[in-house]
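**Q** Sequence and predicted structure, then a few things I'm wondering about:
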Amino acid sequence: MSAGGFPGSGLAKGLAVTLKTMTRRSTTQQYPDVAPELPPRSRGVIALLAENCTVCMLCSRECPDWCIYIDSHKEEVLVPGAARPRQRNVLDRFDIDFSLCMYCGICIEACPFDALYWSPEFEYAEYDIRDLVHDKDRLGEWVATVPPPPAHDPMGEPAKEEQNAAKKSAAA
């Protein structure tokens, strides 16, 4: 005999709760019909500003999932007045495998050149898992959806750069 009295009483109680819930008018708005209101600066997909990337590989080395793949080549740059030409890295490939990514944000924090940003976009599901590898062009498309940083607190301390500029202008 079951704890509720007769056999199947738990099933009957569960069905009663389900029926009561189904007949009640719901005020919950469902996702496909209504887009959710996300908090500002929420994490969605990682965006790449390729012009800022110097191929330092810090993001790839710091990634705990090893889901960032970077390839580059060196290019000579002639500098007027320099004794010899300089070399710079040119980004050839920057891919992020979102099927491996755990969205920790370490790559964004590790980038000293502000090449990686969080975009609040989250609707990038794919039918094939191989399509979750986004290349630099696709990652670049997400840059347009990155919200601007929050405004500085007007009652807070001014930035160090502003303080230094004020000191220099007062000394001049």
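**A** Cool, got the structure.

**Q** Going by C-alpha atoms from here, please, whenever you check contacts or count neighbours.
**A** OK.

**Q** In contact with V79, which residues are there?
**A** Shown in contact with V79 (CA atoms under 8 Å, 6 or more residues apart in numbering): 85-86.

**Q** right, and the secondary structure at it would be what?
**A** coil (DSSP: H, G, I helix; E, B strand; the rest coil).

**Q** Against W118, how distant is it?
**A** Distance, V79 to W118, by CA to CA, to the nearest Å: 35 Å.

**Q** do L78 as well
**A** From L78 to W118 the distance is 35 Å (CA to CA).

**Q** OK, contacts around L139?
**A** L139 sits in contact with 46-48, where contact means CA under 8 Å, 6+ apart.

**Q** Same list, these, but as a markdown table with distance to P85 and neighbour count please.
**A** Below are the contacts of L139 laid out as a markdown table (distance: CA to CA, whole Å; neighbours: other CA atoms under 10 Å):
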| residue | distance to P85 | neighbour count |
| --- | --- | --- |
| I46 | 35 | 24 |
| A47 | 33 | 27 |
| L48 | 29 | 27 |
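
**Q** Would you convert those into TSV that also reports secondary structure and distance to I129?
**A** Below are the contacts of L139 laid out as TSV (DSSP: H, G, I helix; E, B strand; the rest coil; distance: CA to CA, whole Å):
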residue	secondary structure	distance to I129
I46	strand	17
A47	strand	19
L48	strand	21
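
**Q** What separation is there between C59 and I96?
**A** Distance, C59 to I96, using CA to CA: 11 Å.

**Q** so what sits against both of the two?
**A** Counting by CA under 8 Å, 6+ apart, the contacts common to C59 and I96 are I68.

**Q** next one: the longest helix along the chain to chain centre, how far?
**A** The single longest helix within the chain, with elements called by DSSP state H, is helix 9-23. Remark: helix 9-23 is offset 42 Å from the chain centroid, using CA atoms, centre = their mean, to the nearest Å.

**Q** Included below, for side-by-side comparison, is a second structure:
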Amino acid sequence: MPPFPGSGLAKGLAVTLRTMTRKSHTAQYPDVQPELPPRSRGVIGLFEENCTVCMLCARECPDWCIYIDSHKETVPPAAPGGRERSRNVLDRFAIDFSLCMYCGICIEVCPFDALFWSPEFEYAETDIRDLTHERDKLREWMWTVPEPPALDPGAEEPKELAAARKTADKLAAQRAAEQEAERATEQAAAQASGEPPAQAPDEAPGRNGADGTPGTAEGGTA
């Protein structure tokens, strides 16, 4: 059976009428910035203070788009009689984003947390040579890195926190044992000399006024 004349037009008008009553979801970009997920792979930020020039990121990069230059400096000894040491100083850290495939391997292999994902994505250039960004630009993107998501309440405690808490508890117990040993030594010395044991500062009796009330250090009433 041949289609009814004008049926296509009627179907098109029906679709138009249905969409006219629905709310529009158009993103008004660039006037309104999109809400990106916190783990968006927009660009790579560099936290230069954590970089030790270990070259792991450049060696593991499958596209060889990371360029690092450095030199060695001699560090004087920290204590008299110590030995001088040498350390690497970062001269250049650049990423060619025209070659980068945003795999994130450089961020995963960095042992000192010097590279992070930033949700910034507006860095298009008219010349492909301008897509090689130096460390100053990578440092600016570092400040747009979002905070890490909170841990699951039911998750295990990170090993770093557990080790730090264990060390702090050990030091506190050692300090308490040393104070107890010092107090016992003082009491033993006082008993041997026949003098009364020394009291803690908060337990020392204060002077009293004429009416028996606690007084000040000069003997006046408080």
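**A** Structure received. Model, not experiment: these values are computed from the prediction.

**Q** Superposing both, give me the TM-score.
**A** Here the TM-score for the pair of chains, by TM-score structural alignment, normalised by the length of the first structure, is 0.80; 156 aligned residues with a CA RMSD of 2.5 Å.

**Q** quick one on the thing from earlier: ok, of the contacts of L139 of the first structure, which one's closest to P147 of the first structure?
**A** Here the nearest of the contacts of L139 of the first structure to P147 of the first structure, counting by CA to CA, is A47; it sits at 11.3 Å.

**Q** Name the residues of the longest helix along the second structure that are buried.
**A** The residue-count maximum for a helix in the second structure (DSSP H) belongs to helix 159-193. In terms of neighbour count (16 or more other CA atoms under 10 Å), helix 159-193 of the second structure has its buried residues at 183, 187.

**Q** what's the first-to-last distance across stretch 73-81 of the first structure?
**A** Stretch 73-81 of the first structure has an end-to-end distance of 25 Å (CA to CA).

**Q** Centre of the chain to it, how far?
**A** 33 Å.

**Q** same thing with stretch 46-56 of the second structure?
**A** 14 Å.

**Q** Which stretch of the first structure lines up against that stretch?
**A** Mapping stretch 46-56 of the second structure onto the first structure (TM-score structural alignment) gives residues 48-58.

**Q** got the buried residues for that stretch?
**A** Buried, per 16+ other CA under 10 Å, within stretch 48-58 of the first structure: 48-50, 53-55, 57.

**Q** can you check stretch 80-98 of the second structure too?
**A** Buried, per 16+ other CA under 10 Å, within stretch 80-98 of the second structure: 90, 93-97.

**Q** can you check stretch 112-127 of the second structure too?
**A** Of the residues in stretch 112-127 of the second structure, 114-120 count as buried by neighbour count, 16+ other CA under 10 Å.

**Q** quick one: which of those is nearest T185 of the second structure?
**A** T185 of the second structure has its nearest neighbour among these in A114, at 50.6 Å by CA to CA.

**Q** List the contacts of the closest one.
**A** 46-51, 107.

**Q** so which of the residues you listed comes closest to I128 of the second structure?
**A** Comparing the contacts of A114 of the second structure against I128 of the second structure with CA to CA places L46 closest, at 21.3 Å.

**Q** Would you check that that closest one makes contact with W143?
**A** No - checked against CA atoms under 8 Å, the pair L46 of the second structure and W143 is beyond contact range at 9.4 Å.

**Q** Select the longest strand from the first structure.
**A** strand 86-97 (DSSP state E).

**Q** who does it touch, helix- and strand-wise?
**A** For strand 86-97 of the first structure, the packing partners by 3 or more CA pairs under 8 Å, 6 or more residues apart in numbering; DSSP states H and E come out as strand 68-77, strand 133-134, helix 136-141.

**Q** The longest one vs strand 86-97, what angle?
**A** Computed with axes from the mean of the first three to the mean of the last three CA atoms, to 10 degrees, the direction of strand 68-77 of the first structure lies at 160 degrees from that of strand 86-97.

**Q** For strand 68-77 of the first structure, list every residue counted as buried.
**A** Quick answer for strand 68-77 of the first structure (16+ other CA under 10 Å): 68-70.

**Q** which one is I68 of the second structure nearest to, not counting chain neighbours?
**A** Of all residues not flanking I68 of the second structure in the chain, F93 sits nearest, at 4.7 Å (CA to CA, 6 or more residues apart in numbering).

**Q** need the contact list for the one you found.
**A** Counting by CA under 8 Å, 6+ apart, F93 of the second structure makes contact with 66-69, 134-135.

**Q** what do you get for A124 of the second structure?
**A** L131.

**Q** now swap in the one 10 residues further on and tell me
**A** Shown here is E134 of the second structure, whose contacts under the criterion CA under 8 Å, 6+ apart are 92-95.

**Q** Let's see that with 7 Å instead.
**A** Contacts were defined as CA atoms under 7 Å, 6 or more residues apart in numbering; by that measure E134 of the second structure touches 93-95.
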